[in-house]
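Chemist: quick check, what structure comes out for this input:
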Amino acid sequence: MNSELEIPKELVGMESRLEKLKFLMCTGSNDVRTIGIWGMGGLGKTTLARVVYDLMSHEFDGSSFLADVRERCDKEGSVISLQKQLLSDLLMLADNSIRNVYDGVNMIGSRLRHKKVLLLIDDVADVEQLRGLFGKRDWFGLGSMIIITTRDEHLLKLHRVEEVYKLEALNFDEAFRLFCLKAFDTYKPLEEYLELAKCFVKYASGLPLAVDVLVSFLFGRPVDQWRSTQERLKRDPENKILGILQISFDGLKEAEKNIFLDVACFYKWENRDYVSKILDSCGFDPIIGISVLIEKSLLTVRENDRLWMHDLLQEMGQQIVRRQSPDEPGRRSRLWEEADVSHVLSQNTVSE
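Modeler: Just a heads-up that it's a prediction; the model follows:
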């Protein structure tokens, strides 16, 4: 990898993540290499992959960046257009006459096996999407590298991806530098904005997506509007951020959704075995359910086997429950705030 190429300064924290990724890549190997970049939505998996792609593409006979695979497959119903793009990028074919997925599989598998390529498959949500674009290693020539970004670790295991890089959130200092650079074009904010900037960075919890969304709203506004926005966020979370995060939740089975919502409302930082016993009594099959949530980057197990989730994921889960009945807590599936419990008991508004 040509690390001498300049990384844009607005990609704060990218250098350290690139160094960790380089250890997994072993670019000197002559085998076909497969690398997965895994993590929750909004962490910057695509951004990191794009930087790697730009740094490395000149080292290969051909390269292809297949962006937004999940979204394109949802919209189009198959990987055919992605297969056409892949062949067009790597073979310079204007029209490759693919009529169905199997045509594409056969053409990719037969025509690229002697070509050293860099293929980046971005935001994969289903293993069948991978099988239509990269079914086997021998589809591509020796020295090829396939990089896959996803929110689902199990998908990478199922497709026998060799190395998986788990992308973590920015630390506070990195997130603060990123926020200030985007909001003020400098790493240090004006004095009257300093404490507010720290509050917004804390709210973003190291998620680059959240920083981008907040700054795009706050940029150029006076300090009193920043204060007003801070107060509004306490009552009404930013929908654009939560909407991106909810994509992973929407793809869960019903039992897994219930486990996620229970942890978000009641069991963050509780012991995994303790929570599993409670959830098992509810018929939620927590042993497999918790494992699935971990693989999909919705839960993490921290020290002493305690369950943890990102603050914005927790906020998303609680918001999903509040939306079940915005005005009447008694009609919601879960109550965790003292004021809501008191209201329901005093007004006797609980629903069946």
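Chemist: contacts and neighbour counts: CA atoms only from here.
Modeler: Noted.
Chemist: R302 reaches W308, doesn't it?
Modeler: Yes: taking contacts as CA atoms under 8 Å, R302 lies within contact range of W308: 6.5 Å.
Chemist: those two - which one has more neighbours?
Modeler: Between R302 and W308, W308 has the larger neighbour count (other CA atoms under 10 Å), namely 22 against 14.
Chemist: this one as well, want them side by side:
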Amino acid sequence: MDQIVLPIFYKVEPRDVRNQTGGYAKAFQEHQNMGFDGTMVQKWKEAMREVGELDGWHSKEDTYEGKLIKTVVKTVGSTLNKRPLSISNNLVGIQLRIKEMLILLDIESNDRKIVGIHGLGGIGKTTIARAVYNTVFHHFEGCSFIANIRETAQQYNGLVHLQKQLIFDILKQENQDISSVDDGIIVIQQRFCAKKVLIVLDDVDQNIQVKSLVGDHKWFDVGSKIIITSRDKQILCVQEADEIYEPKVMNSDDSLELFSRHAFIRDQPLEDYLDLSKAMVKTTGGLPLALQVIGSSLYLKGKVVWEGMLKKLQKVPNYDVMERLKISYEALDDEEQQMFLDTACFFNGMDKEIVCHIWDGCGFFSQVELDALCVRCLVTISEKGELGMHDLLRDLGRYIVCQKNIDEPGKRSRIWSQEDVLDVLDTQTGTSNVKGLSIDFRSISTSQCLMSEGFAAMTKLRLLRVDYARFSGKFTHSFSEL
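Modeler: Just a heads-up that it's a prediction; the model follows:
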């Protein structure tokens, strides 16, 4: 039943359990003498044989039971704290990639290994890392999958936050004493050196991120394995990765199957749509993310829509993935587009319930529109209930916002860059176009504060997020749309 069983052979020999000898032979004979069904007794014997072959603990007459209990509790606690990651049911061709990664990791060996996964955005690096993690995590004393490192590291004290997450994942203990990256490195070095760990660092874009979390093979016990995903191969080389895995684009058959699962909710296209589907697949260049997004956008759509989408895709150069994904964005209705852009600029990684509360306050039908975005694979919801978005889609959303006014951020609909926010507020160049603005004072000079004049023209502002705020002036009549 796919359960974990850890037997305790309490003052009994495992071989007696396996072979039904000793006291077990006598007990089974008594059952048969009492008229129990022979087939049922045979099933019990087989069950005992299986249990006797499982790894567990042997408590003999001279075993100190208090020590054994502590060992059992520690093992059970560690086992229960390790859970698989959520992963899509629509994966195609993943088993081959898992197999190739396991060869590079050499899971059965006691070698410490760092294996990088390198490739362009949307190729499936994160999906492969998650699938491998789920396949092997039970082999390790401690496991951690740290996602969205590129995004998190840019925030105030982002590296310290990532170190705390790693320490909690491995030790299951909060550590509030870490106030700097150097503090975190010391704790990781001292507390992890005797642990066999599995660590995945996802979406790394700077060397310092790796150095702060898994600086050296010798920080961890023998048999530890580290997986790093990155678009930048140089980072993996500097880190002296033992192996680098570069996933290839999907072949035509797998591409068609993945596309079909999203466009038709089946493994192959409908007969009437076969030629159109093959043409769609050809335009994506075998990129899994594009196949999912474009396929999902065509679900339950008629041939006229399909043909229009194909014409648009064929006009875009093969290498320009961003423009291809933008076509799916343009097929959304206005509210869906607004919520997509909000997520890309402000809400990636936030609790879904909080975000929906904000959207409802803005007059959106949040649950209906969010479901539509999830169906189209443009937004995801994690097992923790957090909104998520592939980094390529996040970049697309921000690209769309910036393209409206490249040189004048005060005329954009959303401002999230700290540098842009300060410039707009200082120069009072904000306009009624601005719908959302976010600023974190922990990352800027302590002498600066928010002046009411900087917001005067932002009459349509509906979302304002200010962390560690400092204000100056009268805001009494501001933000009528907030």
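Chemist: what TM-score do we get after superposing?
Modeler: Put the two chains on top of each other and the TM-score (TM-score structural alignment, normalised by the length of structure 1) is 0.65; 247 aligned residues with a CA RMSD of 3.1 Å.
Chemist: tell me the buried residues in stretch 106-125 of structure 2?
Modeler: 107, 112-119, 121-125 (16 or more other CA atoms under 10 Å).
Chemist: now these as TSV including distance to H139 of structure 2 and secondary structure?
Modeler: Output for the buried residues of stretch 106-125 of structure 2, formatted as TSV (distance: CA to CA, whole Å; DSSP: H, G, I helix; E, B strand; the rest coil):
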residue	distance to H139 of structure 2	secondary structure
I107	8	coil
R112	14	coil
K113	14	strand
I114	16	strand
V115	17	strand
G116	20	strand
I117	21	strand
H118	25	strand
G119	27	coil
G121	30	coil
G122	29	coil
I123	27	coil
G124	24	coil
K125	22	helix
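Chemist: same list (those) but as JSON lines, adding distance to D177 of structure 2.
Modeler: Putting the buried residues of stretch 106-125 of structure 2 into JSON lines (distance: CA to CA, whole Å) gives the following:
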{"residue": "I107", "distance to D177 of structure 2": "34"}
{"residue": "R112", "distance to D177 of structure 2": "29"}
{"residue": "K113", "distance to D177 of structure 2": "30"}
{"residue": "I114", "distance to D177 of structure 2": "28"}
{"residue": "V115", "distance to D177 of structure 2": "31"}
{"residue": "G116", "distance to D177 of structure 2": "31"}
{"residue": "I117", "distance to D177 of structure 2": "33"}
{"residue": "H118", "distance to D177 of structure 2": "34"}
{"residue": "G119", "distance to D177 of structure 2": "37"}
{"residue": "G121", "distance to D177 of structure 2": "36"}
{"residue": "G122", "distance to D177 of structure 2": "38"}
{"residue": "I123", "distance to D177 of structure 2": "39"}
{"residue": "G124", "distance to D177 of structure 2": "37"}
{"residue": "K125", "distance to D177 of structure 2": "34"}
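Chemist: most widely separated two among the residues you listed?
Modeler: R112 and G122 (28.8 Å; CA to CA).
Chemist: so which residues of the stretch 201-350 of structure 2 form helices?
Modeler: 207-214, 233-238, 252-263, 274-284, 288-297, 303-315, 321-330, 334-342 (DSSP state H, counting those that start in this stretch).
Chemist: relative to helix 274-284, how tilted is the third one?
Modeler: Which is helix 252-263 of structure 2. 110 degrees (axes from the mean of the first three to the mean of the last three CA atoms, to 10 degrees).
Chemist: superposed on structure 1, what's the mean shift for helix 252-263 of structure 2?
Modeler: For helix 252-263 of structure 2, the mean deviation from structure 1 after alignment is 1.0 Å (mean CA distance after the TM-score superposition for structure 1).
Chemist: can you name every helix or strand that that helix contacts?
Modeler: The contact analysis (3 or more CA pairs under 8 Å, 6 or more residues apart in numbering; DSSP states H and E) places helix 252-263 of structure 2 against helix 274-284, helix 288-297.
Chemist: with mean neighbour count as added columns, please give the ones you listed in JSON lines.
Modeler: JSON lines is the format used below for those (neighbours: other CA atoms under 10 Å):
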{"stretch": "helix 274-284", "mean neighbour count": "19"}
{"stretch": "helix 288-297", "mean neighbour count": "25"}
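Chemist: a markdown table for those helices, including distance to V466 of structure 2?
Modeler: Shown next, in a markdown table, are these (distance: least, CA to CA, whole Å):
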| stretch | distance to V466 of structure 2 |
| --- | --- |
| helix 274-284 | 40 |
| helix 288-297 | 33 |
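Chemist: ok, which of the ones you listed comes nearest Q163 of structure 2?
Modeler: It is, among these and with distance given as CA to CA, helix 288-297, at 29.4 Å.
Chemist: picking up where we left off before, now do the shared contacts for R302 and W308 of structure 1.
Modeler: Shared contacts of R302 of structure 1 and W308 (CA atoms under 8 Å, 6 or more residues apart in numbering): none.
Chemist: any chance of the helices of the stretch 201-350 of structure 2 in TSV with distance to I400 of structure 2 as columns?
Modeler: Shown next, in TSV, are the helices of the stretch 201-350 of structure 2 (distance: least, CA to CA, whole Å):
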stretch	distance to I400 of structure 2
helix 207-214	28
helix 233-238	28
helix 252-263	25
helix 274-284	20
helix 288-297	17
helix 303-315	17
helix 321-330	8
helix 334-342	8
